[in-house]
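Q: with the input below, show me the fold.
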Amino acid sequence: MTALWTSDEIAEVTGGTASGSFEVTGVTFDSREVEPGELFIAMPGTVYDGHRFVEGAFAKGAAGAIVAQPVDGPHVLVDDAVAALEALGRASRERSRARIIGVTGSVGKTSTKEALAAALERSHPGKVHRSVKSYNNHTGVPLSLSRMPRDAEFAVLEMGMSNAGEIAALTRQVRPHVALVTAIAPAHIESLGSIEAIADAKGEIFEGLERDGVAIIPNDTPQRDRLVKAARRHADRIITFGTGDADVFAIHAVTAEGGGSLISASLLERELTLTISQRGEHWVSNALAVLAAVEAVGADVGLAGLALADLGGLKGRGERHRIDAEDGEILLVDESYNANPASMAATLKSLGEERGVQRRIAVLGTMRELGAHADALHAGLAPAVLSAKVDHLILIGAEMASLEAALAGQLPVDRVSDVDQATAALQSILRGGDAVLVKASNAVGLAKLVERVAGGVTCST
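A: Below is the predicted model:
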């Protein structure tokens, strides 16, 4: 395998000193993820110092390490491991000739990133790099950059934030040719204070655009004009996607047989009819954003459409589990990774559109980082729950008391304090024919419920 980095290159870009000559094929700062041949970066931590895990990383086959103190084994000694990671990311971006697409947004950025990478991979197999998981912060972005293969032709990199100014710093590292905002919603409103401030923070992604860069903006958000104004200062071209007078829009979008959507899309230079495998109107919007980006970088939109048809469920973001029970099949929809009011409403609507089910059950956990707006935004989910024809609702956390009150007397509601109690409550009522939606902010830990129920369901008869 071609070396991703040599020890001499690492030492040069980080200002460190190599203990000897070595080559690495990958980069990680999580010792649990180390693969043979990779570089392990011993990052300082608030709980554990990464130097404690260097020996274990070598035992798993790490070919070298970046460290801030001498260790046994091949390494590059630096003054600051965090600064070294950032330097490695900058050097990778500098040497790359890939077309870079940066993705941010309040809703759907990871799903859109995955779909976009799959769409580009269809026409350029083995030449597309992407952020993995949700590595989208001040350490995740330089890590993703440092992992970019020398010969990558495209890269899709996700950028997230909790506060103003964070995306501005990230986008200047990424320096995208295309900057895509998926949607604006009241995520992180606790720290930012208003939906307008959230739009401004997301709009920082345009500040890093390369010369002749393209900004891709959702047409259906009330903050559209605010985003356009921000983009005009940095972008050579602006493309909108969505409905109405958008540049890229769905002429028709209907539910496809077996789920998903059949879309006739008007793109910049052609029309395209495609099927997307993912369910829900929000995925129609995601697909239009993907097609806009594919067209913006000059890749094959026809092959991109085929990739969207084949896109499988994403863990924690709509992955569908079919569970065999004694009295029939149970559908478990895993949306456990994250939640905000917009994504909650969208996935509840999808639950309501499930065909051939006997009951609809929703397990909903707290939406975090809503601050003083939390009670109103949780209670505001009531119309979406009722429209989805939910038969039984399980709520997790004290913050969900306002939603419980808003639904009083309208359907059975169990409010519990933690995931263990939610799992027990769900298992006590499950039966064949149920469709179950599981969604909450990641910190709630609902992935544990999904693992337990999908791995060994206990059903009532």
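Q: for the rest of this, base every contact and every neighbour count on C-alpha atoms.
A: Fine.
Q: strands of the stretch 251-400 of the chain, start to end?
A: 261-266, 271-276, 319-325, 328-335, 359-365, 392-396 (DSSP state E, counting those that start in this stretch).
Q: what strand or helix carries the residue most central in space within the chain?
A: With distances taken as Cα atoms, centre = their mean, residue 110 lies nearest the centre of the chain, 1.9 Å away. Assigned by DSSP states H and E, residue 110 falls within helix 109-123.
Q: what residues does that helix touch?
A: 103, 127-130, 133-134, 154-158, 181-182, 286-287, 289-290, 293-294, 299-300, 303-308, 311, 314, 317 (Cα atoms under 8 Å, 6 or more residues apart in numbering).
Q: how about this one, so we can line them up?
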Amino acid sequence: MSPLWTSAEIATATGASASTDFECNGVAFDSREIGSGDLFFAMKGEQADGHRFVAQAFASGASGAVVSAPVDGPHVLVPDTMRALEQLGMASRQRVDGKIIGVTGSAGKTGTKEALFAALDRFAPERVHRSVKSYNNHVGVPLSLSRMPRETEFGVFEMGMNHTGELAALTQFVRPHVAIVTTIAPAHIEHFGSEDRIADAKAEIFEGLEPGGVAIIPADSPHFARLRRHAEKFASRIVSFGFSESADVRCIDHLASANGGSLITAKLPGAMLQYELSQPGDHWVANSLAVLAAVQAVGTDLAVAGLALADMRGLKGRGARHRIAVQGGDALLIDESYNANPASMAATLKGLGDADVDRRVSVLGSMKELGDQSAKFHVGLRESIEAAKVDYLLLVGEEMAPLAEALAGDVAWTGKFAHCASVADATERVCNEVRGGDAILIKGSNSVGLSAVVEALLGGGD
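A: From the prediction side, this is the model:
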């Protein structure tokens, strides 16, 4: 295979010159992630200047660096390394002839991106590229683009935002042939003030659509008409997905499968598909419909996509399920520790309620960036918690105080919940509480740090 980049190509993309000839097969801006043959971008951030780590990057095997000050070793000297990363990402996008899919949404975008990758990779092995982790911001998107091999047939890119205009900029880098909005929910609402404005901001993804592009939008969303109006300005075709009878890609029927996921019958334009989905929950059924809509839009095999959806494993922090050894037997651990907003909390709590277990235990961390509506949204979780028949509840974070106060005033919750002083407190409590036959849901915004609770529980199992 040809190298990912040559020094001449990097220099051309950035309008600079290389100190010497070199080739690279990977790109990174974190010196700790550098491997043999990688290109290191020395980025200047708020906390650190990447130029301090150039020597470390070369020691780890970097074949070259992009810098804004001369260094020892092969490099391309540019005025601004952030701008150079954007330029390299745009050059990567320009040289790829494959189909590109962009994914955004208030929840479900990482899972949908991973499911899309699995479906397309099953069809075209080793010819599909996607953004890794949650590299979905102004740095992560150009980085992910710059890592895309020139031979790529399908590219899948996640795009996030927490301010108006962010997606408008990112979508111009990605220039998708297909743009998906998974759902609209009050994530980052403190920056927008209303869900309508969040919908407007998410709809910016359509602005970068290539000619003939397809917009895929959630039929069940109360913001469907708003999203459709935005999409009509830029898309040649609009495809809706969901449970609604009006959806173009519609779930006709679904029921729980033996592996804990769902058996689904879906109707698509000109096709019907029955498939098994390994991930549990109605929200994942909806995500899978968006995946099928995109698969059909880029002209690949729906049956192959169905096989991939059956084989998908849960993502760390985003629904991964583990059997752990505890006192009295084993228990089901549901790891949703990476992110949380009101919609995703409701969806995962419903999944907990649907689990066939003896008891339901939940550790819920604060939902961040909800602004002056935070108390309302946290108290509002009570309905979903009670509908899920949670037997023991631990709340973590100061934003959970209003919910804790509401529960404290109800005798039915006496002895069944606690508002923990810290993650360490929650960890100790849940480790002492769980027993065989339990299902334990761990969910909260990433900054709360509930991944530590997951790691502590995994210490007792695989």
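Q: of the contacts of helix 109-123 of structure 1, grab the buried ones for ChimeraX.
A: Buried subset of these, written as a ChimeraX selection, criterion 16 or more other Cα atoms under 10 Å:
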select :103,127,128,129,130,134,154,155,156,157,158,181,182,286,287,289,290,293,294,299,300,303,304,305,306,307,308,314,317
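Q: what residues does the residue nearest to residue 412 of structure 1 when sequence neighbours are not counted make contact with?
A: Counting by Cα to Cα, 6 or more residues apart in numbering, residue 392 is the residue found nearest to residue 412 of structure 1 once chain neighbours are left out, at 5.2 Å. With contact taken as Cα under 8 Å, 6+ apart, residue 392 of structure 1 is in contact with 360, 361, 362, 411, 412, 413.
Q: and the second one, how far from residue 349 of structure 1?
A: It refers to residue 361 of structure 1. 13 Å (Cα to Cα, to the nearest Å).
Q: cool, the third one as well?
A: Distance check for residue 362 of structure 1 against residue 349 of structure 1: by Cα to Cα, it reads 11 Å.
Q: so between those two, which is more surrounded?
A: Per other Cα atoms under 10 Å, whichever of residue 362 of structure 1 and residue 349 has more neighbours is residue 362, with 24 against 21.
Q: was I right about the more buried one contacting residue 389?
A: No - using Cα atoms under 8 Å as the test, residue 362 of structure 1 is too far from residue 389 to be in contact (10.1 Å).
Q: show me where the stretch 1-150 of structure 1 has its helices.
A: Per DSSP state H, counting those that start in this stretch, the stretch 1-150 of structure 1 carries helices over the ranges 7-14, 54-59, 81-95, 109-123, 140-146.
Q: looking at the ones you listed, which is nearest to residue 447 of structure 1?
A: helix 109-123 (16.7 Å; Cα to Cα).
Q: and what about residue 437 of structure 1, helix, strand or coil?
A: strand (DSSP: H, G, I helix; E, B strand; the rest coil).
Q: burial of it, as a residue count?
A: Neighbours of residue 437 of structure 1 using other Cα under 10 Å come to 25.
Q: and the helices in the stretch 151-300 of structure 1?
A: 166-174, 189-192, 195-203, 224-232, 281-296.
Q: for the third one, packing partners?
A: To tie it back to what came earlier, the one meant is helix 195-203 of structure 1. Judged by 3 or more Cα pairs under 8 Å, 6 or more residues apart in numbering; DSSP states H and E, the packing partners of helix 195-203 of structure 1 are helix 166-174, helix 189-192, helix 224-232.
Q: which residues make contact with it from outside it?
A: The contact list for helix 195-203 of structure 1 (Cα under 8 Å, 6+ apart) reads 104-106, 161, 163-167, 181, 184-189, 192, 223, 226-227, 230-231.
Q: just the first one next, same as before
A: Contacts with helix 166-174 of structure 1, where a contact means Cα under 8 Å, 6+ apart, come from 89-90, 93, 100, 102, 137-138, 141-142, 145, 157, 159-161, 201-202, 204-209.
Q: buried members of these into ChimeraX, please.
A: To isolate the buried subset of these in ChimeraX, counting by 16+ other Cα under 10 Å, use the following:
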select :89,90,93,100,102,137,138,141,142,145,157,159,160,161,201,202,204,205,206,207,208,209
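Q: is it true that residue 28 of structure 1 touches residue 40?
A: Yes - counting by Cα under 8 Å, residue 40 is a contact partner of residue 28 of structure 1 at 5.3 Å.
Q: common neighbours of these two, please.
A: What both residue 28 of structure 1 and residue 40 touch, as defined by Cα under 8 Å, 6+ apart, is the set residue 34.
Q: more neighbours: the two, which one.
A: Neighbours were counted for residue 28 of structure 1 and for residue 40 using other Cα under 10 Å; residue 40 has more, 30 against 24.
Q: OK, contacts around that one?
A: Counting by Cα under 8 Å, 6+ apart, residue 40 of structure 1 makes contact with 27, 28, 29, 30, 31, 34, 54, 57, 62, 64, 65, 66.
Q: pull the contacting residues for the residue nearest to it when sequence neighbours are not counted.
A: Spatial nearest neighbour of residue 40 of structure 1, excluding adjacent residues (Cα to Cα, 6+ apart): residue 65 at 4.6 Å. Shown in contact with residue 65 of structure 1 (Cα under 8 Å, 6+ apart): 39, 40, 41, 42, 54, 74, 75, 76.
Q: how does it look with 10 Å?
A: Residue 65 of structure 1 makes contact with 7, 18, 22, 24, 27-29, 38-42, 51, 54-55, 57-58, 71, 73-77, according to Cα atoms under 10 Å, 6 or more residues apart in numbering.
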